[in-house]
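S.K.: Have a look at this prediction, sequence included:
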Amino acid sequence: MLQHFSYKPMFAGGSLPGWTFSFFYQNERFTGDYKPDGTIVWTGGTPSDEENVKKMIHELMTFHVYE
């Protein structure tokens, strides 16, 4: 489970090309960029079970950004 998930637009005004995000997972902090096409680019380390974490991020971003 992701904890303390937060995101913000990459640029002021909320215009594309995407969002930056951060969260804690298994007591480790992770950061990355979420592109409009759903691509995730990690700006720090990569979680050990990356595919599972990506699914959780996609769900959160869909709920918070696109709803």
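M.R.: Noted; the coordinates are in hand.

S.K.: Please make it C-alpha for all contacts and neighbour counts, starting now.
M.R.: Noted.

S.K.: show me where the protein has helices.
M.R.: If you assign secondary structure with DSSP state H, the helices in the chain sit at 50-64.

S.K.: which residue is nearest the middle of it?
M.R.: Ranked by distance to the mean C-alpha position of the chain (Cα atoms, centre = their mean), the top residue is F21 at 4.3 Å.

S.K.: Excluding residues flanking it in the chain, which one is nearest that one?
M.R.: Nearest residue to F21 in three dimensions, chain neighbours excluded: Y7, at 4.1 Å (Cα to Cα, 6 or more residues apart in numbering).

S.K.: The structure to be compared is supplied as follows:
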Amino acid sequence: MITHFQYKPLVKQTTLPGWRISFFFNGIHYNAIYHSNGEIEWGHVLPPKEQESKIKEQIHELMLFHIYE
């Protein structure tokens, strides 16, 4: 489960081209860029391949709730 989810626009005063996101998943801190097309560009720490789709699904839900309501 994702905890401590935070997001902020890459460019002030606009929702494009995307958002910088950070969160914890299973006690590991992740940073990424969430692009306006839904693509996720991971930072230095990559999620395990077997959990990546689960994490992406949760991120998409959170972004829909916070940004695209």
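M.R.: Received the coordinates, thanks. For clarity, every value in this text was computed on a predicted model and none was experimentally measured.

S.K.: So after superposing, what's the score?
M.R.: Scored by TM-score structural alignment, normalised by the length of the first structure, the superposition of the two chains gives a TM-score of 0.94; 67 aligned residues with a Cα RMSD of 0.8 Å.

S.K.: Near whichever residue in the second structure pairs up with P17 of the first structure, how many residues? Count them for me, please.
M.R.: Mapped onto the second structure by TM-score structural alignment, P17 of the first structure lines up with P17. Neighbouring residues of P17 of the second structure were enumerated by other Cα atoms under 10 Å; the total is 13.

S.K.: Quick one: the strands in the first structure, in order.
M.R.: Read by DSSP state E, the first structure holds these strands, from start to end of the chain: 3-9, 19-25, 28-34, 40-42.

S.K.: List the contacts of the counterpart of L64 of the second structure in the first structure.
M.R.: In the first structure, the residue paired with L64 of the second structure is T62, using TM-score structural alignment. Under the criterion of Cα atoms under 8 Å, 6 or more residues apart in numbering, T62 of the first structure has no contact partners.

S.K.: Okay, T62 of the first structure and N27 of the first structure: tell me how far apart.
M.R.: Counting by Cα to Cα, to the nearest Å, the gap from T62 of the first structure to N27 of the first structure is 24 Å.
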